[in-house]
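Undergrad: Next one to model:
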Amino acid sequence: MPQRRSHVAPSAAQTELAVALTALRESLDAPVEFPAEVIAEAEEAHAAAPERDLRDIAFATLDPQGSRDLDQAFQLERRAGGYTVRYAIADVPGFIEPGGAVDAEARRRGQTLYAADGSIPLHPRMLSEDRASLLAGVDRPALVWTFALDDAGTVSDFRVERALIRSRAQLDYVSTQAALDRGEDGLWALLPEVGALRIEQERLRGGASLNLPDEEVVRAEDGTYAIERRRPLPVEEWNAQLSLMTGMAAASLMLDARTGILRTMPQPDEKSFDAFRLQTEALGRPWISGEYGEYLRGLDREDPLTLPVLEAASMLFRGAGYVAFDGETPDSTMQAAIGAPYAHATAPLRRLVDRWTLAICLAVSRGEEVPAWARDSLATLPALMQESGQRASRLNSATVNAVEAALLTPFVGSMIDATVIESRGERATIQIAAPAVTASAPLPTGAKPGDVVRLKVVRADIGRGEVDFEI
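TA: The predicted structure follows:
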């Protein structure tokens, strides 16, 4: 799916939207600013001493353009019989004093929130966007995972250690994909090769990637808001495989130590599989045989019916949560979509739980006891992450709803064409092409997913984030 962007033009609707987004931010009890004692402690924070100096390694980061909170840097090289992959993660555990003011505030926030008019960070920006961030051209402490992969992309060995690194380049997805498409060489050269091998390993594990188009509210330089929808670029999927590989390694370390926290998701039940099969048949793209992950990977991304199929498949990717354990491994350890035990370990600047994962894995890899602060607070993490996840979900959905209502304000009283993505009884999820809006609407008689229907926009309430249609 090509990138599509629909703008809210400067107008009364734009002003009303700005007021609505401000009110939404205030309703979440998620202040941008930090208490004075948190700022003071962050200013005094110093990184833990590194065990190794890896500044001679040519790491690079790969993120959305303009990012400042850089959690990961990679370095790939070919070796006899396979590859060496180094994945450096920002050493947030080394900066934060357990039980201190920064720690307490991070536990209250849970994760960085991304609003339409800026982010609400997990940590003070002097840490998350400066001294702890893996910015290019400066020395930074990191927790470096080193993987030995064979020529099929299977991990044969790995280790994690505290080190000093210096990233050589801050890459972004769009320009890096363009450079790859042009055949240019660079720090990214082996990423397609290693990424493709890891995707094949995912297939062999029975894992599945949904890869729905991204939906993001962005703010233009002129102050207008837009909804941008685009399919993840191949370079993003290859890069994500490095993060998944690290998360699986972290899970294995914690399971061996019988102490840690996993990100789990149950395998879909047969009722869900049966419902999904019926939907694929109704769409004319039947899932007949094989694993559902293999079926999803084989969909033609240029087929207009692929989006409705992927939306229907989202019912299979439910029930994700966190499971903390100490002394005994949990009964359920699998993340079904990944096809293996998995832990969040690669975004400590933006997600609270990763700091625990990294601290535990570093101790286990050294043969040391798990830090008491991490062990004593493990049981509190699932609830903290669930609460922050719900806050992030509310912010995202309410922001998108408000912007979509603003986009449709000029169309009130007019007819508009929409594609049915999913039907539920007498209502449907619809996709409007211009402006790019996904909404709920009455389902015309006989219409089914994939059909284009004509609807009348009868109301657009920006403050409530609601849009009403009539058949």
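Undergrad: Please make it C-alpha for all contacts and neighbour counts, starting now.
TA: Noted.
Undergrad: hang on, R301 is in a strand, isn't it?
TA: No: the assignment for R301, made by DSSP: H, G, I helix; E, B strand; the rest coil, is coil rather than a strand.
Undergrad: A strand includes R162, no?
TA: Yes: checked against three-state DSSP, R162 lies within a strand.
Undergrad: Another for comparison:
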Amino acid sequence: MPSNVVVRVRTSSPELQQGLEAIAKELDLPGDFPAEVTAAAERSAADVVLPELDRTDLPFLTIDPAGSMDLDQALHIERSGPGGKGFRVHYAIADVAAFVRPGDPVDVEANRRGETLYGAGTRIPLHPPELSEAAASLLPDQVRPALLWTLDVDAAGTLTEVRVERARVRSTARWSYVDAQKALDDGSAPDVITLLREVGELRNQQEVARGGISLPLPEQEVDESDGGLRLVFREQLPVEQWNAQISLLTGMAAAKLMIGAKVGILRTLPPPDPRDVARLRRVAKGLRISWPHDLDYPGFVRSLDPAVSEHQAMVVACTRLLRGSGYAVFDGELPEQTRHSAIAAEYAHVTAPLRRLGDRYAGEVCLAICAGTAVPDWVLAALPGLPKTLQDSARRAGSYERAVLDLVEAAVLADRVGETFDAVVTSVRDDHPDSGVVVLAEIGVEAPVTSDGGAALPLGDDVRVTLASADVAARKVAFTLS
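TA: All right, here's what the predicted structure looks like:
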């Protein structure tokens, strides 16, 4: 099944736990931080110097998954502009560079890891928890160094002004997505969260107008009930999408700054391959989702209802069109590819430096541009090698998530071998037309399928398939055409 979802395992199944340990060993995932890295993090936490600019007067708040400790972003929004019809968004981003020095043990280890890895209810952090979950995290009632983005948005949701500067900030409250959505629904939400809905909806409209796509990627959870395992999707809440729009707004503003100054690092994505779009149409058919021939891909994605399990599976399948994403580094001459096709704009990662390595460097570039100073030499020296480091870490994260999903699907189906399911053939191998892939509408799973008699699989057709095997140790499931 396509990846980019977080699998939460709510079970003590020994077989699953053994599988997770095998994945970690197989992929050579990072383990505990070396002692010298932890010691360096503790020293930097004790010696941090706060910026002179004091914006602790702004009552920031954070909105994250329940229980999160690595809080990269804190938000404050107020009305502004003529007649109070516009908005001023203050977005504080954790200042990792205030704690991590170029070439120090934490920096070296972060460059080895590349990003925080998520899956199966665990996280393998980019930075030691002494920083990522404590000294650098924007936890409530703590004064923290931050990169403070000030983004002015007009009544239509259009960005009009942007600046970023170092400042000391203080979050006054930590909200979970569930609690924030509940407060919005019952009318008890504070002004900042109410304004987040207004700005988020305006930015959603801007996204539609420019042809962008935001995939409301679901999380998958494995629950243990009645002696068996069950794979379910968790619906993404509207407040999560509005919060994501603020991050997108900041990333687009950062890209605009860097392109104007002709120095920086962009996140890029080429237009989707028409063959991949055609394959997605077959997946939609398998999930019994209507996709009219005159409806384009962005319009189809916006028609999906995250509350419907088949639609959630379709959203996950749509991540196939995110293949080919990369990074473009430049200093003096713009690269040929600057746009991110899914966002339908230029874009840069700058809002999650506790969890993504590249955000720290991109943030420093934007700070220098806004201050009218030269980009620091340590940033310029690192830029050329960043794309490979980031791509390598992204591949490892993808491999990890795919392995976890394969493991979970095998475990969920382990006691259903011999059962028959409705499915549709979504792809057929050119060299072996009796082999391909099916999608199962009932459980939203994609898996290999073969035709027993060697006949060619009927591409795009509704079929009945039998679960031939579900090997948890090998993390593989296979079906045969009934």
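Undergrad: Can you pull the TM-score for these?
TA: Between these two chains, after superposing, the TM-score reads 0.88 (TM-score structural alignment, normalised by the length of the first structure); 456 aligned residues with a C-alpha RMSD of 3.0 Å.
Undergrad: Give me the neighbour count for the counterpart of S303 of the second structure in the first structure.
TA: By TM-score structural alignment, S303 of the second structure lines up with G298 in the first structure. When neighbours are defined as other C-alpha atoms under 10 Å, G298 of the first structure has 9 of them.
Undergrad: Please apply the same query to L70 of the first structure.
TA: By other C-alpha under 10 Å, 25 other residues sit near L70 of the first structure.
Undergrad: Counterpart of it over in the second structure?
TA: Under the alignment defined by TM-score structural alignment, L70 of the first structure is paired with L71 of the second structure.
Undergrad: For that match, what is the enclosing helix or strand?
TA: Assigned by DSSP states H and E, L71 of the second structure belongs to no helix or strand.
Undergrad: Pull the contacting residues for it.
TA: By C-alpha atoms under 8 Å, 6 or more residues apart in numbering, L71 of the second structure lies in contact with 62, 64, 94, 132-133, 137-139, 354.
Undergrad: Next, format those as CSV and append distance to S13 of the second structure and neighbour count.
TA: What follows is the contacts of L71 of the second structure, written out as CSV (distance: C-alpha to C-alpha, whole Å; neighbours: other C-alpha atoms under 10 Å):
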residue, distance to S13 of the second structure, neighbour count
T62, 34, 23
D64, 28, 20
A94, 37, 28
S132, 30, 23
E133, 28, 19
S137, 33, 26
L138, 35, 32
L139, 34, 25
L354, 31, 29
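Undergrad: Relative to G260 of the first structure, how far out is F34 of the first structure?
TA: Here the criterion is C-alpha to C-alpha, to the nearest Å. By it, F34 of the first structure lies 29 Å from G260 of the first structure.
Undergrad: Those two: who's more crowded?
TA: Neighbours were counted for F34 of the first structure and for G260 using other C-alpha under 10 Å; G260 has more, 30 against 16.
Undergrad: Matching the more buried one against the second structure, which residue comes up?
TA: Alignment note (TM-score structural alignment): G260 of the first structure maps to G264 of the second structure.
Undergrad: so where does its match fall, helix or strand?
TA: According to DSSP H and E, G264 of the second structure maps onto strand 263-268.
Undergrad: now do K456 of the first structure
TA: Using DSSP H and E, K456 of the first structure sits within strand 452-461.
Undergrad: what residues are up against the aligned residue in the first structure for V199 of the second structure?
TA: Aligned by TM-score structural alignment, V199 of the second structure pairs with V194 of the first structure. The neighbourhood of V194 of the first structure, defined by C-alpha under 8 Å, 6+ apart, consists of 153, 238.
Undergrad: again, only using 10 Å
TA: Each residue near V194 of the first structure by C-alpha atoms under 10 Å, 6 or more residues apart in numbering is listed here: 76-78, 82-85, 149, 151-153, 200, 238-239, 241-242.
Undergrad: do the same with A148 of the first structure
TA: A148 of the first structure sits next to 79, 81-86, 154-159 when contact means C-alpha under 10 Å, 6+ apart.
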